[in-house]
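**Student:** Build me a model from this:
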Amino acid sequence: MSTNHVQSAVTVLGLGPMGRALAGAFVEAGVRTTVWNRTAGRDTDLVGKGAVSAATAEEAVAASELVIVCVVNYDASDGVLRREDVTAALKGRTVVNLTADTPQRARDTAVWAAAHGVDYLDGAIMTPAPSIGTTEAVFIHSGPAELYRRHQPVLAALGGTHTHLGEEIGRAAGFDIALLDIFWTTMAGYVHALALAKAEGIDGRELAPFAQGIGAILPPLFAEFAEDFDSASYSGAINPLTSAVSTMAHVVHTAEAHGIDSGVMRAAEGLVRRTIALGHGGDGASRLAEVLGRR
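**Tutor:** Alright, predicted model coming up:
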């Protein structure tokens, strides 16, 4: 197929909120876009804007060399891609899987793709659906660099920034999982704080500005802890673990006095106490990552 065809046509499999946003951005950018979804009827607005509706996944795959998949998980994507008729239609084409799942699932899919003559890139979307097609969108990709370069012009139609993280196919999912870890543990802490604050007669609206102040000090700490961890210095000069564990205990005691479940904070406190018991009480929080990673 010609390079012009590669850069002017795309198929999107999966039309949940994110899939519809991806397809809409391609259509808006003037890319010939074929769409398919397991549940019928989700493509009506996209067709009205110029997308082409495919009756089957096989028909959708056959319409473009570049196939974007965005469904709930790899069980769902396998259920589409590994059907015999679809697999046959994919031979010689490129799949960019933007479905969120684990790094190992990405590696397994790459092995399957290679065995069936399918070029494969894995990726992740790091921003919500409304960002797609804008400068705020953030995409990460991994897999063969030449393959990424070939399709980058059409992927650019999705807006925002696109970063190729390396040829090892699981790297994008690895970044995604690590960043989701940050997000969800942070959100778990925040909702726990909201419950604790309410129990103490503090409204969420009152707490929010101060919570944002806490959030503002985190970016430099992220960089500092990363340097400490990578260099194995584990500096505790500012806040050693022996000091940190005391404040964590205050949170647990206050919350549980109000009958608020503190399982997440208890787990964190337990990790700190275990690390102190191993002789690292004078170290900083980056030492916790080293202890967690021990085999």
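**Student:** C-alpha only now, for contacts and for neighbours.
**Tutor:** Noted.
**Student:** Three-state assignment for the closest residue to G284 other than its chain neighbours, please.
**Tutor:** Spatial nearest neighbour of G284, excluding adjacent residues (CA to CA, 6 or more residues apart in numbering): G236 at 3.7 Å. At G236 the chain is in coil, as set by DSSP: H, G, I helix; E, B strand; the rest coil.
**Student:** thought G236 was touching G282?
**Tutor:** Yes: using CA atoms under 8 Å, G236 is in contact with G282, at 5.8 Å.
**Student:** picking that back up, run a quick neighbour tally on the residue nearest to G284.
**Tutor:** When neighbours are counted by other CA atoms under 10 Å, G236 registers 19.
**Student:** before we go on, could you also do this sequence so I can check it against the first one:
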Amino acid sequence: MTQHRNKRNTQVTVVGLGLMGRALAGAFVRGGLDVTVWNRTASRADDLVAGGARRAGSVREAVEAAGPDGLVVVCLTDYDAVREVLDPLGGLLDGRVLVNLTSGTSTVARETAARVAEAGGVCLDGAVMATPDGIGTADATVLLSGDFGAWTRHEKTLRLLGGRTDHIGDDHGLAALYEMGVLGLMWGILNGFLHGAALLGAAGVRAEAFAPVAKQGVATVAGWLDDYARRADAGDHGSPEATVETHLATMNHLVHESEALGVDTELPRLVRELAERAVAAGHGGDEYSVMIDVFRKRVGTPS
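**Tutor:** Model (predicted):
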């Protein structure tokens, strides 16, 4: 595949070459940019160097290579590693734009942005919602929050990471919050599927047979989200299509079925307990969307 160099010869440095870091750097290389990479284990850069990237001998050398108008992308194991790598740089971050794609909490994302600002730099915090092999494709989602000026300055470069790359707000913690929300959704779906597969497995049904039915079920539930979002934002849980009490009755069936088949009941019991809190607080006749107030600890919170 022929590479076409960016007319501005945009310089990008990627610090951290785990599976995701290598994928990020690879997208920039394929985009025809001047890419410098650094990783504590230098051999992880071999394929990238073979493809046209430059290997730096140190973090300082890597950041310097980006130049004052370039971009420094950091993707490390955790925020402790980010601090360990960036703190010794001091004033070298002055004037530079740092994009932190390390997963973590919104609080730590804001703290990291403040530390970068103290050093004179500008920070964007990001959440990568794609697997490494999806980076650079139309389906990859990368959410960025923080300095809007930095985003507009480097938007073209950052969009190389995925077709759904976007800036979602000035608060540096927003991207992390979106990521945590999606992670909760992911585990909810996966745990629900695997629990259901365990139930059917007790009757000799293979998980592969359950999967297409489960996918259709997930798609049906996904179709409810817009209405649930509207209700959650408006605090309007009236005129229910299915009340919390209706859901609770079905939850009891799931608990009893699990018990009868010798399948672990902890997950369905937890779901039932949350619904019982809403009922105890007088919301049994409301739409199930009222459960957002349970999660917000506005109703049914144990003393």
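**Student:** What's the TM-score once they're superposed?
**Tutor:** The TM-score (TM-score structural alignment, normalised by the length of structure 1) is 0.94; 290 aligned residues with a CA RMSD of 1.6 Å.
**Student:** Quickly note the distance from the residue nearest to G284 of structure 1 to A249 of structure 1.
**Tutor:** Distance, G236 of structure 1 to A249 of structure 1, by CA to CA, to the nearest Å: 19 Å.
**Student:** Tell me how many other residues crowd the aligned partner of A145 of structure 1 in structure 2.
**Tutor:** Aligning on TM-score structural alignment places A145 of structure 1 opposite F148 in structure 2. By the criterion of other CA under 10 Å, F148 of structure 2 has 18 neighbours.
**Student:** now do the one 4 residues further on
**Tutor:** By the criterion of other CA under 10 Å, T152 of structure 2 has 12 neighbours.
**Student:** cool, and A281 of structure 2?
**Tutor:** 13.
**Student:** Also the one 10 residues further on?
**Tutor:** With neighbours defined by other CA under 10 Å, the count for M291 of structure 2 comes to 23.
**Student:** what's the distance between the residue lying closest to E65 of structure 1 once chain neighbours are set aside and V31 of structure 1?
**Tutor:** Residue nearest to E65 of structure 1 in three dimensions, not counting chain neighbours: R93, with 4.8 Å by CA to CA, 6+ apart. Distance, R93 of structure 1 to V31 of structure 1, using CA to CA: 17 Å.
**Student:** Then V191 of structure 1?
**Tutor:** 42 Å.
**Student:** more neighbours, those two?
**Tutor:** V31 (20 against 12).
**Student:** Find the nearest non-adjacent residue to the aligned partner of A117 of structure 2 in structure 1, please.
**Tutor:** Aligning on TM-score structural alignment places A117 of structure 2 opposite A114 in structure 1. Leaving aside its chain neighbours, A114 of structure 1 sits nearest to Y120 (7.8 Å; criterion: CA to CA, 6+ apart).
**Student:** ok but the one you found is inside a strand, no?
**Tutor:** Yes: according to three-state DSSP, Y120 of structure 1 belongs to a strand.
**Student:** Give me the neighbour count for it.
**Tutor:** 25.
**Student:** Contact partners for it?
**Tutor:** T94, V95, V96, N97, A110, A113, A114, G143 (CA atoms under 8 Å, 6 or more residues apart in numbering).
**Student:** For whatever residue of structure 1 lines up with G223 of structure 2, grab the count of nearby residues.
**Tutor:** In structure 1, the residue paired with G223 of structure 2 is P220, using TM-score structural alignment. Residues near P220 of structure 1, counting by other CA under 10 Å, number 10.
**Student:** Next: V29 of structure 2.
**Tutor:** 23.
**Student:** Pull up the gap between it and D147 of structure 2, please.
**Tutor:** V29 of structure 2 is 25 Å from D147 of structure 2, by CA to CA.
**Student:** before we move on, what about T137 of structure 2?
**Tutor:** 25 Å.
**Student:** quick revisit: tell me how far the helix or strand harbouring the match of A117 of structure 2 is from the chain's mean position?
**Tutor:** Using DSSP states H and E, A114 of structure 1 falls within helix 103-115. Using CA atoms, centre = their mean, to the nearest Å, the mean C-alpha position of helix 103-115 of structure 1 is found 18 Å from that of the whole chain.
**Student:** so who does V35 of structure 2 touch?
**Tutor:** Q11, V12, T13, V14, A25, F28, V29, G52, A53, R54.
**Student:** tell me the secondary structure for the equivalent of it over in structure 1?
**Tutor:** The equivalent of V35 of structure 2 in structure 1 is T33 (alignment by TM-score structural alignment). Under three-state DSSP, the three-state class of T33 of structure 1 is strand.
**Student:** Having no further points to raise, I will conclude here.
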